[in-house]
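Participant: only geometry, no sequence info:
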């Protein structure tokens, strides 16, 4: 198998040197004005972004682009950015950069770093912010598993992570925007029992090299090769009656909505769009 390339992907580039660092007084001041429903994000180093900022709009546009024809039915309530203000946050960012540099050298100059989405319940996201990723083999949005690893959705296919999310007590769903070091990728078929690279030349997996929609990061790399960038909180009215992690059925969605969702899985979105987060 040939390593995947970087064509037809949505890129959202962060300049690490421009990520703001705040002391505790600034962070606490920002947190005091947040709604109670976002307190658990604020308490774990995330700061709510101004909806008029370039940062907010870049993340919003990428998320809604991946929702395809359902973008108009999706209401974003808030976007939180990783401020890296704590010692742990700074250490995680520093570690990510070290592993990125190492992968760059291993792969001859290209670490294959991309933006991806991860959908989950609010409590799981809280655990990720506190302790890192731990849930392996979680089904993708269409209910299929691709080996025993962490499943992440391509930047232009956020709908997949939306279907893997769960509604919280406030009627909101949350997806995490991450930056992931993929290195050399190999195809992992649906239903595979693979749990590590098939050979040492590969670093991670993908469902389809030609048209990737899901990536698989193995357990040995999931807390060193993934950096949490933003969390998008939103309402998805046609899916509010379910906490299922599979494609919803007709008792929850209108037929027209089901058709829209299925069409996205059958014909993954492609684009040459390039979005930049500053």
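Facilitator: Arrived safely. Keep in mind the model is a prediction, meaning the values are calculated, not measured.
Participant: okay, CA-based contacts and neighbour counts for the rest of this
Facilitator: OK.
Participant: which other residues reach stretch 38-47?
Facilitator: With CA atoms under 8 Å, 6 or more residues apart in numbering as the test, stretch 38-47 has contacts from 27, 30-31, 34, 48, 80-86, 89, 126, 129-130, 230.
Participant: from the chain's centre, how far out does the helix or strand containing residue 27 sit?
Facilitator: Assessed by DSSP states H and E, residue 27 sits inside helix 24-32. Mean C-alpha position of helix 24-32 versus that of the full chain (CA atoms, centre = their mean, to the nearest Å) differs by 26 Å.
Participant: one step back: mark which of the contacts of stretch 38-47 are part of strands, please.
Facilitator: Per DSSP state E, strands hold the following members of those: 48, 80-82, 230.
Participant: Which of the residues you listed sits closest to residue 275?
Facilitator: Nearest to residue 275 out of the ones in strands among the contacts of stretch 38-47 is residue 230 (CA to CA; 14.4 Å).
Participant: is it true that the closest one touches residue 83?
Facilitator: No: taking contacts as CA atoms under 8 Å, residue 230 lies outside contact range of residue 83: 9.4 Å.
Participant: circling back: could you say what helices and strands the helix holding residue 27 packs with?
Facilitator: In terms of contacts (3 or more CA pairs under 8 Å, 6 or more residues apart in numbering; DSSP states H and E), helix 24-32 is packed against strand 46-48.
Participant: Centre of the chain to whatever helix or strand comes next after the strand it packs on, how far?
Facilitator: The helix or strand immediately downstream of strand 46-48 is helix 54-65, counting by DSSP H and E. How far helix 54-65 lies from its chain's middle: 13 Å, per CA atoms, centre = their mean.
Participant: ok, and what's touching helix 54-65?
Facilitator: 10, 12, 49-51, 71, 74, 76, 79, 155-158, 275-278.
Participant: another one to put next to it:
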């Protein structure tokens, strides 16, 4: 279930090293409200000229118009743990590519400064709950980045995503393409410097549900079947997340605006460690699966393998057949375990 804004939400942010972000805690409500603890966050808030917002254990006073120039956006204090986690992780990720970045400020979307904002949040929550039910209790909500000009970012926060934002889709179908939280580089590259030499990038919550691979050059504009709700460039370690145009304002929630300066060129060549690709030889995969799956399932997989060796089907069809038998969740777990072993063996 997707909690209301007033609840303490803890979502994975850069899960590769166990860093988590307490996304939002606290509501925007009248100081004299007698029902501050109901926690449902739906329609009980009343707006005053100056609102109290809870961020972790700290209370800050928020003017209706933030320094970003938008009603409903609050500047996160630099001493706030939220600012530290988001800022530090963002800078570290860019540093991996040799880009020195400096955080100017981070703004948070409160969502309950207007009825439209509340409706936008409620819509995201409603659809995420629907995706959750469809996928056996997992809406697969992740964080992802989207870069653009300051004006574009402002319009998205105020009005939502529009057809002109699909320009980032490039050759990955007709939808909004975001960068996975651990790989912000392409969204950073898409961000345009404003008149003060500052770039702006959105950190969004995305209800991904079950993802399918969308290959480069695809003209896809909606899920290939009712089974999927989003697209990715890679199932094991996606860098691109594709949300189709019909779902761009129900499955994406623009939650933070990170304003920053890059102190080195993005085009600067950098030597980085070559990552180990998530890959496993078929014989190794069959050996692992034989310890997990029932004999009947293994016979189905073996048949796909034989058909491939006899050139009755192509490799893609063999892999597709194996995925249908095992399910993506189990297959990804096996791939990740094998990849970790490869990294360990390479270090040793």
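Facilitator: Thanks, I have it. Remember, predicted model here, so these are calculated numbers, not experimental data.
Participant: Buried among the contacts of stretch 38-47 of the first structure? Need that as a selection in ChimeraX.
Facilitator: Those of the contacts of stretch 38-47 of the first structure that count as buried under 16 or more other CA atoms under 10 Å are selected in ChimeraX with:
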select :27,31,48,80,81,82,83,84,85,86,89,126,129,230
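Participant: show me where the stretch 51-200 of the first structure has strands.
Facilitator: In the stretch 51-200 of the first structure, the strands defined using DSSP state E, counting those that start in this stretch lie at 75-82, 113-120, 150-154, 173-181, 185-187.
Participant: Distance to residue 264 of the first structure added to these, as a markdown table?
Facilitator: A markdown table is the format used below for these (distance: least, CA to CA, whole Å):
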| stretch | distance to residue 264 of the first structure |
| --- | --- |
| strand 75-82 | 19 |
| strand 113-120 | 16 |
| strand 150-154 | 13 |
| strand 173-181 | 18 |
| strand 185-187 | 20 |
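Participant: Distance check, the aligned residue in the second structure for residue 227 of the first structure against residue 193 of the second structure.
Facilitator: Matched by TM-score structural alignment, residue 227 of the first structure corresponds to residue 253 in the second structure. To residue 193 of the second structure, residue 253 of the second structure is 23 Å away according to CA to CA, to the nearest Å.
Participant: Regarding residue 38 of the first structure, what is its secondary structure?
Facilitator: Under DSSP: H, G, I helix; E, B strand; the rest coil, residue 38 of the first structure falls in the helix class.
Participant: How many residues are close by it?
Facilitator: Counted with other CA atoms under 10 Å, the neighbours of residue 38 of the first structure add up to 16.
Participant: next one: residue 52 of the second structure
Facilitator: Using other CA under 10 Å, residue 52 of the second structure has 17 other residues around it.
Participant: now swap in the one 3 residues further on and tell me
Facilitator: Residue neighbour count, defined by other CA under 10 Å, stands at 20 for residue 55 of the second structure.
Participant: What's it aligned with over in the first structure?
Facilitator: Aligned partner of residue 55 of the second structure by TM-score structural alignment: none.
Participant: so residue 55 of the second structure makes contact with residue 26?
Facilitator: Yes: taking CA under 8 Å as the definition, residue 55 of the second structure is a contact partner of residue 26 at 6.5 Å.
Participant: Just list the residues touching residue 269 of the first structure, thanks.
Facilitator: Per CA under 8 Å, 6+ apart, neighbours of residue 269 of the first structure: 66, 68, 156-157.
Participant: repeat that for 10 Å
Facilitator: Counting by CA atoms under 10 Å, 6 or more residues apart in numbering, residue 269 of the first structure touches 8-9, 65-68, 154, 156-157, 211-213, 263.
Participant: Just the ones of these in helices?
Facilitator: Of the contacts of residue 269 of the first structure, the ones assigned to helices by DSSP state H are 65, 263.
Participant: Is it possible to mark the buried ones in the contacts of residue 269 of the first structure?
Facilitator: Those of those that meet the buried threshold are 8-9, 65-68, 154, 156-157, 211-213, by 16+ other CA under 10 Å.
Participant: Now do the same for residue 50 of the first structure: its match in the second structure.
Facilitator: When the second structure is aligned by TM-score structural alignment, the residue opposite residue 50 of the first structure is residue 77.
Participant: likewise residue 152 of the first structure?
Facilitator: Aligned counterpart of residue 152 of the first structure in the second structure: residue 178 (TM-score structural alignment).
Participant: Give me the number of neighbouring residues for that match.
Facilitator: Residue 178 of the second structure has 28 neighbours, counted by other CA under 10 Å.
Participant: One more: the one 3 residues further on?
Facilitator: Using other CA under 10 Å as the criterion, residue 181 of the second structure is surrounded by 26 other residues.
Participant: now swap in residue 112 of the first structure and tell me
Facilitator: Using other CA under 10 Å, residue 112 of the first structure is surrounded by 19 other residues.
Participant: thinking it is in contact with residue 184, fair?
Facilitator: Yes: in this structure, residue 112 of the first structure is within contact of residue 184 by CA atoms under 10 Å, at 7.3 Å.
Participant: ok, back up a step: what subset of the contacts of helix 54-65 of the first structure is buried?
Facilitator: Using 16+ other CA under 10 Å as the burial test, those include 10, 12, 49, 71, 76, 79, 155-158, 275-276, 278 as buried.
Participant: Am I right that residue 242 of the second structure falls within a strand?
Facilitator: Yes: checked against three-state DSSP, residue 242 of the second structure lies within a strand.
Participant: Aligned counterpart of it in the first structure, please.
Facilitator: Matched to the first structure by TM-score structural alignment, residue 242 of the second structure sits across from residue 216.
Participant: for its match, what are its contacts?
Facilitator: Contacts for residue 216 of the first structure (CA under 10 Å, 6+ apart) come out as 136-137, 145-153, 182, 185-188, 195-196, 203-207, 222.
Participant: swap the cut-off to 8 Å and go again
Facilitator: Residue 216 of the first structure is in contact with 146-147, 149-152, 204-206, counting by CA under 8 Å, 6+ apart.
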